[in-house]
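Novice: Got a predicted structure plus its sequence, pasted below:
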Amino acid sequence: MAYAPGAVLIAALAVGCSSGTGTGDSATDSKPGAPTTSAAPPGKYRTLPEACRSVSPATLKDLLPGSAELPEAQQEKVFDGSPAVTYDTDRRVGCRWKAEAPEGARSLFVDFERVVSYDTSVSDDDRAREVYAKKEAAADLPAALPGSTDSGTPDTSDSPSATASGKPGKDAGKDAGKGSDAGADGKTGTDTGDTGGGSTAESLQPRVLDSLGDSAFLDDLLTRAGSTAQHRTVSVVFRTSNVIVTIQYTAQPALSTEIPDSKELQEKAQALGRKLVDGFSE
């Protein structure tokens, strides 16, 4: 059967008109008023600080007693720190410092994690909130006391402990002032030698911090090294935009009968946290 050339041309034109404008847009995209989807915004921070330069020598002298008395060469070695092993310095960096003194040893570890969301519908900040919330939940903090401040008013937007599941708080304060390891898990904020009442013990318990970065918490763990020696590690974890910072400050006295001062360690760890937050704001 033969076809007229004119009929072929008309058919081709008809197909071309029905296929759209020829720009590759889909039929949905070409409809007027069709909704457009934009990717979630990236995080505020695209880089991380140099971890081993994030803490000034003056601050390290305060955090590592005895370091100031070292010979200059040894002092510089201590202040240089030891960088953490990492496979992607754009995403995570860390540094550790340690100093020995006649009264005992102190160490400091600082970790910076830049959270990136690979889901275009989830922002880096929202993903960082999720990562932070998991860290706080893993810390298993005691339930916040009604009317507490500080150091205890939770940020309900990010803090899983702010919506307590009904679990009772830890018995971290029941042996306050006795110099004992209160609680089977070793968590306590009370072994300071202060027998002035329960309020001091309660204020030193692991808790949410309400004035550090976008959200933060503090953990306090007393453990035994070997058969008798004890060491305490205070951890401060905070989020600022899409970066999560972890500070671990540890003290181990030379005498096995001595218990590290929780109040001192907590105050110094929080002070360092505030300096690091200020550094992100500059």
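Specialist: Received the coordinates, thanks.

Novice: all contacts plus neighbour counts: C-alpha atoms, from now on.
Specialist: Fine.

Novice: and the closest residue to residue 243 other than its chain neighbours, what does it touch?
Specialist: Nearest non-adjacent residue to residue 243, counting by CA to CA, 6 or more residues apart in numbering: residue 114, 4.4 Å away. By CA atoms under 8 Å, 6 or more residues apart in numbering, the residues touching residue 114 are 45, 46, 47, 48, 90, 91, 92, 242, 243, 244.

Novice: dropping in the other structure now:
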Amino acid sequence: MQRKAYVPGIAALLAALLAGCTGGSGSKGTSADPKPGDISVNTPAAQPGKYRTLPEACAAVSHDTLDSLLPGIREITDQDRRDTAYEGQATLTYDTDRRVGCGWKVESTDATDHLSVDFERVVSYDNAVSDDSRAQDIYATEETAANLPEASASATPSGSGSTTATPSATPSTSASTSASSSASSSASSTSSASASTSAGPSETPADLQPRKLSGLGDEAFLNDKLNSGSSTAQQRTVTVVFRTSNVIVRIEYAEQPAASTGTPDSKEMQDKARNLAHKLVDRFNG
């Protein structure tokens, strides 16, 4: 009989405890603070980049474009060797979803030409930074490292508008003016010679200097360097870098003349490199 009286007492105690637990959780469950590091609360994810894959680098440049950039290919008579030249050499990478590249080197009777293309798909692992923003940072770093010259307006020709003689000038005045003009001309020549010396033996026209480019992806720049490959021959390297969304494309085009006194043409090489860049932009956008 005592066991029968004891069981209901235990049941009542358990019921009271359960009621207390239920009431406590109900009063605080809707206002519980999120756990530290819980990114699902009030932290919207940054937008992913437009591009999720990369094209095959060695197949990204058409044969016609390679013929233009690397004229030595057309001089190869053996078909197998020519096909190998068109194929290029893939750059060694460990993640082809993130970065791929390809290079070509072809000799001709006039010069040895090098071409390389590099595609980098930028992915931000910071939930608060988009892929595009991260790509912008990487591109900005490369543009700064290129040390592009400041854009400036064309200078007025030296002496312009200062050579008109005054009809009513007396002989002495004319002589004084002539002497002054001669001195000014001499000073101007000295200044020009000094500027030419400091600028280097082959000053590049303003429209061919390293610069930012417009109308090429989201942002782009071009660099042009002339280096002495030997004691006499000079190698020119033209680089075009552009960004389209979260992909950065780098083009490097170099030419080493066969003749010791040759100098690669800056405008021709820049035009070819920019033409390739526009074709690659169309490839990504298409």
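Specialist: Nice, thanks for sending it over. The model shown is predicted, which means the values in this text are computed figures rather than measured ones.

Novice: The residue nearest to residue 243 of structure 1 -> structure 2?
Specialist: With TM-score structural alignment as the criterion, residue 114 of structure 1 lines up with residue 121 in structure 2.

Novice: Its match and residue 280 of structure 2, how far apart?
Specialist: 14 Å (CA to CA, to the nearest Å).

Novice: Tell me which stretches of the stretch 1-150 of structure 1 form helices.
Specialist: 5-18, 27-30, 57-63, 72-80, 124-139 (DSSP state H, counting those that start in this stretch).

Novice: Please identify the most buried of these.
Specialist: helix 124-139 (a mean of 19; mean count of other CA atoms under 10 Å).

Novice: Can you check which part of structure 2 it sits on?
Specialist: Using TM-score structural alignment, helix 124-139 of structure 1 pairs with 131-146 in structure 2.

Novice: how much distance is there from the matching stretch to the middle of the chain?
Specialist: Taking CA atoms, centre = their mean, to the nearest Å, one finds stretch 131-146 of structure 2 lying 8 Å from the centre of the chain it belongs to.

Novice: export the helices of the stretch 1-150 of structure 1 to a markdown table and tack on distance to residue 252 of structure 1?
Specialist: Shown next, in a markdown table, are the helices of the stretch 1-150 of structure 1 (distance: least, CA to CA, whole Å):
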| stretch | distance to residue 252 of structure 1 |
| --- | --- |
| helix 5-18 | 79 |
| helix 27-30 | 65 |
| helix 57-63 | 13 |
| helix 72-80 | 17 |
| helix 124-139 | 22 |
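
Novice: can you map out the helices along the stretch 151-286 of structure 2?
Specialist: For the stretch 151-286 of structure 2, helices defined by DSSP H, counting those that start in this stretch occupy the ranges 171-199, 266-285.

Novice: Now do the shortest one: which elements does it pack against?
Specialist: To tie it back to what came earlier, the one meant is helix 266-285 of structure 2. Secondary structure elements in contact with helix 266-285 of structure 2, counted by 3 or more CA pairs under 8 Å, 6 or more residues apart in numbering; DSSP states H and E, are helix 63-69, strand 234-244, strand 247-257.

Novice: Which one of those lies nearest to residue 126 of structure 2?
Specialist: strand 247-257 (17.2 Å; CA to CA).

Novice: In structure 1, what stretch matches that closest one?
Specialist: By TM-score structural alignment, strand 247-257 of structure 2 lines up with residues 243-253 in structure 1.

Novice: average gap between the matching stretch and structure 2?
Specialist: In the superposition with structure 2, the average deviation recorded for stretch 243-253 of structure 1 is 0.3 Å (mean CA distance after the TM-score superposition for structure 1).

Novice: contacts for that stretch?
Specialist: 45, 103-115, 128, 132, 229-239, 259-260, 265, 269, 273.

Novice: what comes up buried for that stretch?
Specialist: 243, 244, 245, 246, 247, 248, 249, 250, 251, 252, 253 (16 or more other CA atoms under 10 Å).

Novice: What's the local residue count around residue 49 of structure 2?
Specialist: 20 (other CA atoms under 10 Å).

Novice: how about it, what's its partner in structure 1?
Specialist: By TM-score structural alignment, residue 49 of structure 2 lines up with residue 43.

Novice: contacting residues around that match?
Specialist: For residue 43 of structure 1, the contact set (CA under 8 Å, 6+ apart) comprises 116, 123, 124, 125, 241, 242.

Novice: what do you get if the cut-off is 6 Å, keeping everything else the same?
Specialist: 124, 125, 242 (CA atoms under 6 Å, 6 or more residues apart in numbering).

Novice: Residue 120 of structure 1 now?
Specialist: Contacts of residue 120 of structure 1 (CA under 6 Å, 6+ apart): 39, 40.

Novice: And residue 77 of structure 1, by the same measure?
Specialist: For residue 77 of structure 1, no contacting residues are found, by CA under 6 Å, 6+ apart.

Novice: ok, now how distant is the equivalent of it over in structure 2 from residue 105 of structure 2?
Specialist: Matched across to structure 2, residue 77 of structure 1 falls on residue 84, judged by TM-score structural alignment. Distance check for residue 84 of structure 2 against residue 105 of structure 2: by CA to CA, it reads 11 Å.
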